Every structure is written in C-alpha cells, then in structure tokens.
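Asker: only geometry, no sequence info:
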C-alpha cells in the first residue's frame, strides 16, 4: 500500500522504502538536485526518508540534496523548537504543514469548535516555524448525509476558521483528495466542488491546495483545470506525484515537464510540494525531479 497522510495520521507508522528499477534515470547527475532551474520545490519529509525516525535528520538530508524548503504533516508529533532551530541553521523554509486532518471531519458541525481551537494552536506553531500556510482536510463521508450538505458544513467551518487565520496572517489551504485510489469514502474530490467551497467562504486567507496527483486521478486535463483555478484566484499551493504509484516524476504517466511549464506560464511563483514516495533512493528521486524541471 502506498503510504499517505491518512495512514500516517491514524497509525503513525514508519514504512520502509521498497527499491525498484521502474524509473528512467536522468542522463547526468547534478551535485545538488534540489537546486532546480525553473520551479521551487518543497520536499515532503513525511514521505521521503521514511526509514529515518529523527525528523531533524530528515531536514539535514533535505538540505544535503540542495532543497531549501520542506513540507510536513502534523505538528503535534514534533519538537517545535528543535525543528525551528534546525531549519534556521540549515536555511530551510517550512512551506506548509497539516493543521486539520481527516478525522474528526470538518464536514460535521459538531467538530467546528475543535476545528477553531486547532487552527488557533496551529497558527501559533506556524509563526514559530515562520510558515505562512496550513493544510486542512474536509473529512470522510458521513452516513445518510448528502454530499452537498457535507460541503455546506465545510464552508461553515472554514468561515469560522478564516478570521483566526487572517488575524495571524496564515493562509488555510483546503485539499481535495481522490476517491479512486487513495481515499475511498472522502467527501471532497475534484476541482469544481473545491472551487465552489472556497468561493463561498470568500476569504483571501482560504485557498486550495491543488494536488496534481489527486486532480489527475479524479478529473485529468491538469493544465486546463489549473488555468481555471488560477483564473478564479483560488490556488494557494501546488503538490505533485506521478501516477500510478504516487512516486516522483518520470515513474508514471504524467508528463510533468509540460505541467511545470504551465505553472510558469500562469506566473505561479510559490513552491511545489513533493508529496510523493521515492521509488528507490531519495537521491535518485531528487535527480528525477531536477530532470523534470530541466526545460
């Protein structure tokens, strides 16, 4: 099973990498593949270096490959001060982390008070980490509750969280999933309903975490839908992984050089999160990312 944030948040397991030879190797290697030519990448240190239990050493490993930015999942299982100090020493930026996961669901009003409390606490962590974005998740389907009603509940919850985010200068990024492969039974998937939710919330501090892997599985036409998201000014952050496998670019069917070119044409200057599991070594995965961005 491909490791993902759901299994991580529920079990906290550390999954070993499985070597494979399915990737096309770059023609030539570079010393610091994290120092890419066109796109700024933030490596996900939950899915990379999974054998290493010490998150501070994962930060060291990211810096050694030339990455100057990372993304995280929950903050609760980490030494906040040690992470902040290590990032400062290494010159690494934390771009975003998960402030509200799959359970309890934001799509259930009974959880909204807890959501508000978690957003307040998350904002304090974000300021300590000099981080400007926090990921929030809508939640899994609720029995006998129509999807439209669940989405209305998500809107209501985000409207309660938005003023807190605004007070702290933090942007909440709502992530739709895919229900075909990774998150069966999740209530939010695809760009159209997510755009509708964020439009209804109507806050510049609530945007979309546009995960290209999830969007590809759900609806395809990555560049076309990206243009719609940017035209609506609702894209806050981008993530990627190839499909099938949720590994680095070049291991599946998505032609990422073309998609990354589209992001540049859309004048996206933010980071792209590497929320993917390296198929082999992290160094080889970083070389593949560098190759995908070398155009």
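Answerer: Perfect, I can see it now. Computed from a predicted model, the values in this text were never measured in an experiment.

Asker: alpha carbons only for contacts and neighbour counts from here, please
Answerer: Will do.

Asker: how much space is there between the closest residue to residue 7 other than its chain neighbours and residue 6?
Answerer: Excluding the flanking residues, the one nearest residue 7 by C-alpha to C-alpha, 6 or more residues apart in numbering is residue 13, at 7.5 Å. Shown here: residue 13 relative to residue 6, a distance of 11 Å by C-alpha to C-alpha, to the nearest Å.

Asker: ok, now residue 290?
Answerer: Separation of residue 290 from residue 6 (C-alpha to C-alpha): 28 Å.

Asker: Structure two is appended below for comparative analysis:
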C-alpha cells in the first residue's frame, strides 16, 4: 500500500474540506456497480468507511451501500449529511470536530481548540439525529501513559456534560502504533478502558478497530467478550495489509462477528479495509457477506 492511500492523509484531506467533499464521478463506476443485493440476516448492522472508497463520490457510495444492504456510512461530516439523508442512510460515526489523529485530548496544548470544536459539533450531531462522534487520544510525544490519561480526563470532562445532554456518544478510536500510527497513545484496549472508567459516563466509548488491535495486542474475541461494555463501535480490515477480508489475511471474521453479536451489541460494524481488487465493489459485497452471520 502506498502512503498516499493512508487513512491519515485521507482524514486530513476530509478535515481540510470541512469533513469531506464528494469526489467527481468515476468512469469505472458503472462497470463496478451491480444491481444484486444481499438479504441480510439482521444480526449485524453494517456500515462502510467513506475514506476507503474515495474513488467514488459519496452519492455513488450511497447507491452501492443501499444495493448491498449497508445501512450507514462512517466518517462523514456535517457538510455531507444531506447526501446521506437523501439516500436514507445513517451517519454511523460522525467526524469533523477533531484536529487530526495526532493532536488529541492527551495533550493540554490542544484542549482549547478541541473543546471549541466539540462544543460546536455535538449539538449539530444531535440535531441531525445521529449519535456517534469520533475523537482521538493523539500521539505520546514523549508523554507517559498516566499523564495522558489525566490530561484526557480533564479535556473530555469539559464537553462530556454537553454530550450527555444531547445524547451524543464521544467515541475514541483504538489505533495501532506498531505499523500505521507510530506513537499514538490509545493503542491498547487497557489504556482506553481505563479512560472510560475514569470518565464514568455511558456517553464515552471506544471504537474497537479489529485490524488495529490485532496488530498491537491480538486476543480479539476474548477482548470483545470481556470488555464489550466499553466498545461502542467496530471497524474491520484484513491483517496484514489492511486490505480485503480474504484468504490472504489472518483474522476469522465470521467468528469475530458471532462474538460481537453474542454480546447483544446493537451498534454498527464498519468495513474499513483498503480494497486492492479490480472490482472494489465486489470486495465490499464479499466483506459484508462474510460478516453477516
């Protein structure tokens, strides 16, 4: 995977445009698009991350999602919520309040800007009828874990009351620091869970990214079973490579989905792999079919 395809760059581009700009129609879209839809079993609520299908406009991705049986799109900001509503799709994980992935709540330097951003965004999320709003710990930059926890509690508590008032769940993503996001602090479920405990609010959860946590700690199914009360959202991708959920990667996604379902989880599982196949829509359809247990 070339670095130009990295999530960091994609997210940065979306933020610069106010949480995402629809790309121009793609010439190959008609060839990829298929009218065949999947009959869903209803055990998993499926979503897809917008940035991984950046070769499609948001309108095009919505059409594809509806055909496949996907109910929502992840990581879409307020400037494009009207597109989702036009297609009858949910914004399963809103974005646009964060500064970026590396400047987060663990560093008091960024608190003023983050608090301003989230204080403005939380009411917008609620007004639109959405629930989840993403946030990030930020990088360590030489900081120890305990200081990062203390700083995160200080910053998040300043907006958590507003989130509770509006019924919005602030959701911090777990990202691996070994391969993709060097120096990121919230790189282990234990750190994120401790932050949840210190905040003590149902309006703060973790985004458990299965791909990322496979890299940094493994033991995925045990973690889901033991810690699911702290997990408010899930992301998928094949490991190694962050590509399709196929025979070239090591995660047993049907078993993982069964574990998620067994916890009583009613939120969304979003596909966040970077497709490499010629028929990228088929890759998405195959991943959803595999995860629809």
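Answerer: Received it, and whenever you're ready, just let me know what you need. As the structure is a computational prediction, the values presented were derived from the model and not from experiment.

Asker: before we move on, back to that, compare residue 290 and residue 6 of structure 1 (neighbour count), which wins?
Answerer: Using other C-alpha atoms under 10 Å as the criterion, residue 290 of structure 1 and residue 6 rank with residue 290 on top: 24 against 15.

Asker: Assess the claim that the more buried one and residue 31 are in contact.
Answerer: No - assessed by C-alpha atoms under 8 Å, residue 290 of structure 1 is found out of contact with residue 31, at 10.8 Å.

Asker: tell me the secondary structure for the aligned residue in structure 2 for residue 239 of structure 1?
Answerer: Under the alignment (TM-score structural alignment), residue 239 of structure 1 maps onto residue 235 of structure 2. Here residue 235 of structure 2 is strand, with the state taken from DSSP: H, G, I helix; E, B strand; the rest coil.

Asker: Repeat that for residue 99 of structure 1.
Answerer: strand.

Asker: is it true that it touches residue 135?
Answerer: Yes - between residue 99 of structure 1 and residue 135 there is a contact under C-alpha under 8 Å: 5.7 Å.

Asker: what sits up against stretch 201-217 of structure 2?
Answerer: 160, 163-164, 167-179, 187-189, 192-193, 196, 220, 230-239, 242 (C-alpha atoms under 8 Å, 6 or more residues apart in numbering).

Asker: for that stretch, which positions count as buried?
Answerer: 201-216 (16 or more other C-alpha atoms under 10 Å).

Asker: Which of residue 99 and residue 135 of structure 1 has more residues huddled nearby?
Answerer: Per other C-alpha under 10 Å, whichever of residue 99 of structure 1 and residue 135 has more neighbours is residue 99, with 26 against 23.

Asker: contacting residues for that one?
Answerer: Neighbour list for residue 99 of structure 1: 73, 74, 75, 118, 119, 122, 134, 135, 136 [criterion: C-alpha under 8 Å, 6+ apart].

Asker: now those: which count as buried?
Answerer: Using 16+ other C-alpha under 10 Å as the burial test, the contacts of residue 99 of structure 1 include 73, 74, 119, 122, 134, 135, 136 as buried.

Asker: Where does the third one fall, secondary structure wise?
Answerer: Right, residue 119 of structure 1. Using DSSP states H and E, residue 119 of structure 1 sits in helix 112-128.

Asker: what about residue 184 of structure 1, neighbour count?
Answerer: Look at residue 184 of structure 1: counted by other C-alpha under 10 Å, it has 12 neighbours.

Asker: Repeat that for residue 53 of structure 2.
Answerer: Applying other C-alpha under 10 Å, we find 19 residues neighbouring residue 53 of structure 2.

Asker: Cool, thanks, signing off.
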